[in-house]
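Novice: When you get a sec, could you give me coordinates for this:
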Amino acid sequence: AFSQVVPTPSLFLHSYLHLFNISSNLSTQSVPFQGSSTLMTAVISLTVFMVGLTGNTLAIYVVLRYAKMKTVTNIYILNLAVADELYIIGLPFLTTQNVLSYWPFGSFLCRVVMTADSMNQFTSIFCLTVMSIDRYLAVVHPIRSTKWRHPRVAKVVSTAVWAVSFVVVLPVVIFSDVQDTFNSCNMNWPEPKNVWSTAFILYTATVGFFGPLLIICLCYLLIVIKMKSSGARAGFTKRRRSERKVTRMVVVIVVVFVLCWLPFFIINIVNLVVIIPESSATAGIYFFAVILSYANSCANPVLYGFLSDNFRQSFRKVLCVRSVRCKANGVDDGDPSAPRTEKTTAHDCIRLSTRNQAYHDPQSSQVVCVSVCLN
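Specialist: Below is the predicted model:
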């Protein structure tokens, strides 16, 4: 049964399996995932790892590389990307444990992986909470919050977020180890184990998900109230439109986070009350919930690119794929640090690169040049 346990070592063992106790009276003969199923989980896990590692590395680089990207919101996004990347890095270790059905890396690495994984999950939700509070200050108190909404303050707050996350996961630092029962990397709770396990599930769900989510919802409720009241009195200024774009991006990131993590926490809470029967179906459901939490770390860089013009331009610049739109009044080459006041002709555009391809846009009567890095 799944009641506070992982029934066999051949289940996909991800770092949050420490939320469950392993029961010593379970039969080790029942193996829900075998053969092709184990291979499938390994392929999915490694795909998520590669996509997440690439996307978050790119997000980290562009924030550090371009001065224009060092806004308050982007500093928090930088910390979120670092947390996502460190979270993703633990996936190959846990996939190896799943394939081999035991933990081959020793006690020290078990503790390191478990601690890093837990800490960065907490850091993610705390970063989203801070970003939501920042959006509240920017929209509801735009003048009074100016002295607090500064990159230096954002860096101090980010440091505090990491420190708090480490304190919160001290139980994982202390009790994570290689278990004798299945030789798996998990939590070794003292007696009474059931009490410790239940307390930790509730503690993790409250501090690491539902508590911050309540604060986030309150922030956006106040933002909605403010925007409705101000919208009725005044038109949209350029600053207000910009704030709305940033707020929309943060809201979408938060919503995706909740959708990706909610199934996992629901399973944990249900698991405290109801004995979940052991079967391939329930094992598959648990695997889906686990891999969905990792998929969230892959989704975030994609969201940055779709929802932020600056991130999209920076990504194009780093990937050496840039779209240059030549107008009578200026040029947009996708470089977030480039000036926007140059007068550029179609001839100048074509001379930007010997590899450029130029074509005429009949709808806008503009010459569009696409420069592609081929090296």
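
Novice: Please make it C-alpha for all contacts and neighbour counts, starting now.
Specialist: OK.

Novice: need the contact list for Phe49.
Specialist: Ile88, Ile89, Leu91, Pro92 (C-alpha atoms under 8 Å, 6 or more residues apart in numbering).

Novice: what does Gly211 give?
Specialist: With contact taken as C-alpha under 8 Å, 6+ apart, Gly211 is in contact with Ala205.

Novice: what's the nearest residue to Leu39 if we skip its chain neighbours?
Specialist: Nearest residue to Leu39, sequence neighbours excluded (C-alpha to C-alpha, 6 or more residues apart in numbering): Val99, at 7.5 Å.

Novice: can you map out the helices along this structure?
Specialist: Along the chain, counting by DSSP state H, helices occupy 36-65, 72-89, 91-100, 106-140, 151-168, 170-175, 193-205, 211-231, 238-273, 280-307, 309-318, 346-350.

Novice: Ok, which of these comes nearest Gln366?
Specialist: Closest approach to Gln366 among the helices of the chain (C-alpha to C-alpha): helix 346-350, 8.4 Å.

Novice: who's in contact with the closest one?
Specialist: Contacts with helix 346-350, where a contact means C-alpha under 8 Å, 6+ apart, come from Val324, Cys326, Lys327, Asn356, Gln357, Ala358, Val367, Cys369.

Novice: And this one, please, so the two structures can be compared:
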Amino acid sequence: MKVVAGSTPIRLMSKSYKIGSDICLNIMRLFLLLVSLVAGFVAIVYPIKAHILCGRRKIIIAVLLIWTIAVGCGSPTAFFNTVFSPDPESEIKFCILLFPQMSHVTIFRYTEFSIFYFVPVIIQVILYTVIGRKLYASTEELHTRFQMRPDSRYRTERTSDTIKARKDVVKMLAASVLVYIICYAPNQIVLFYNTFSPSQFHATWSFMVFSYVVGYINSAANPVLYCIFSQNFRQNFKKYMCCICLGKSKPYRKVLFDSSESRGISRKVVSTRTTMVRE
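Specialist: I've put the predicted structure just below:
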């Protein structure tokens, strides 16, 4: 006896097509997100070693490894996917997953939960916590350093802006993890509910559409978080939108100067900054 295990992911535009070739793309997108997170972690925590740890060769190896894992994770769908027709006289057919035993369904679902939700959340929490502590510690040291010596008003304002920007980055990291947890939570809640509840929740088409739309909102939410927590992002976004609307752009030149704010804060932080000055 075979058991119907449902189908993921779905195409929202057609109810008759629920499992497509984009399953590997969705898995690959998740792993690329984790690799990008690790790359950002290395760039912030180990900036001196970033060019060694994130070299071109290692990036190529990581991409090939990601695709290999994505194909492996998507293989159960290829092996157990079957075309199902609810009515022999109807032309509408569905792609569903059929497993030989009910225990296989449970194993499959909790494996998906572990690989695609639990492990990514744990990795994000750990890496973002380390990044946040790194930025917060350097911010406190920067604040203490400039409180101990008199300086010009211009330098004090610049230091205050730097401290505020770093605190906003920490808030943005926490918000991004929270958004990720919420956006991918609906299916996980249903999984645990069906496991421990005597009554089963049968997902409707509307619920499946809702769960996947909310999942994609996780990617769309990133620019919104940048706009909320980053003043620099808001200013540059407004500047470029004005340039696009007006069709004009003014020349800029780069000015390099030594930034004493970042000296002594961390041996692994570059001591020069680049700013844009309007001519």
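
Novice: care to give me the TM-score?
Specialist: Once superposed, the chains reach a TM-score of 0.63 (TM-score structural alignment, normalised by the length of the second structure), with 232 aligned residues with a C-alpha RMSD of 4.3 Å.

Novice: Now list the buried members of the contacts of helix 346-350 of the first structure.
Specialist: The neighbour count (16 or more other C-alpha atoms under 10 Å) marks Val324, Cys326, Lys327, Asn356, Ala358, Val367, Cys369 as buried among the contacts of helix 346-350 of the first structure.

Novice: just to revisit the earlier point, just to check, the residue nearest to Leu39 of the first structure is in contact with Ala42?
Specialist: Yes. At 7.2 Å, Val99 of the first structure and Ala42 qualify as touching, with contact defined as C-alpha atoms under 8 Å.

Novice: Val35 of the second structure -> the first structure?
Specialist: Under the alignment (TM-score structural alignment), Val35 of the second structure pairs with Val130 of the first structure.

Novice: sorry, that was for Phe210 of the second structure
Specialist: Using TM-score structural alignment as the criterion, Phe210 of the second structure maps onto Phe288 of the first structure.

Novice: Let me have the helices of the first structure in TSV, extended by distance to Asn183 of the first structure.
Specialist: Converted to TSV, these look like this (distance: least, C-alpha to C-alpha, whole Å):
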stretch	distance to Asn183 of the first structure
helix 36-65	18
helix 72-89	22
helix 91-100	10
helix 106-140	10
helix 151-168	26
helix 170-175	15
helix 193-205	18
helix 211-231	34
helix 238-273	23
helix 280-307	20
helix 309-318	43
helix 346-350	63
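
Novice: And those: which comes nearest Gln4 of the first structure?
Specialist: Closest approach to Gln4 of the first structure among the helices of the first structure (C-alpha to C-alpha): helix 238-273, 6.0 Å.

Novice: how far apart are the closest one and its match in the second structure?
Specialist: Helix 238-273 of the first structure, aligned to the second structure and superposed, deviates on average by 4.1 Å (mean C-alpha distance after the TM-score superposition for the first structure).

Novice: who touches Glu279 of the second structure in this structure?
Specialist: Contacts were defined as C-alpha under 8 Å, 6+ apart; by that measure Glu279 of the second structure touches Pro251, Tyr252, Arg253.

Novice: quick one: which of those is nearest Leu225 of the second structure?
Specialist: Set against Leu225 of the second structure, the nearest of the contacts of Glu279 of the second structure by C-alpha to C-alpha is Tyr252 (27.2 Å).

Novice: count of neighbours near the closest one?
Specialist: 11 (other C-alpha atoms under 10 Å).

Novice: ok, the closest residue to it other than its chain neighbours - contacts?
Specialist: Leaving aside its chain neighbours, Tyr252 of the second structure sits nearest to Arg278 (5.4 Å; criterion: C-alpha to C-alpha, 6+ apart). Under the criterion of C-alpha under 8 Å, 6+ apart, the contact list for Arg278 of the second structure reads Lys250, Pro251, Tyr252, Arg253.

Novice: Could you measure from Arg278 of the second structure over to Tyr216 of the second structure?
Specialist: 38 Å (C-alpha to C-alpha, to the nearest Å).

Novice: what's the answer for Cys73 of the second structure, then?
Specialist: As judged by C-alpha to C-alpha, Cys73 of the second structure and Tyr216 of the second structure stand 20 Å apart.

Novice: What of Tyr110 of the second structure?
Specialist: Tyr110 of the second structure sits 21 Å away from Tyr216 of the second structure, going by C-alpha to C-alpha.

Novice: related to what we said a few turns ago, adding distance to Ser158 of the first structure, write the contacts of helix 346-350 of the first structure out as JSON lines.
Specialist: Shown next, in JSON lines, are those (distance: C-alpha to C-alpha, whole Å):
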{"residue": "Val324", "distance to Ser158 of the first structure": "36"}
{"residue": "Cys326", "distance to Ser158 of the first structure": "40"}
{"residue": "Lys327", "distance to Ser158 of the first structure": "41"}
{"residue": "Asn356", "distance to Ser158 of the first structure": "41"}
{"residue": "Gln357", "distance to Ser158 of the first structure": "43"}
{"residue": "Ala358", "distance to Ser158 of the first structure": "44"}
{"residue": "Val367", "distance to Ser158 of the first structure": "44"}
{"residue": "Cys369", "distance to Ser158 of the first structure": "40"}
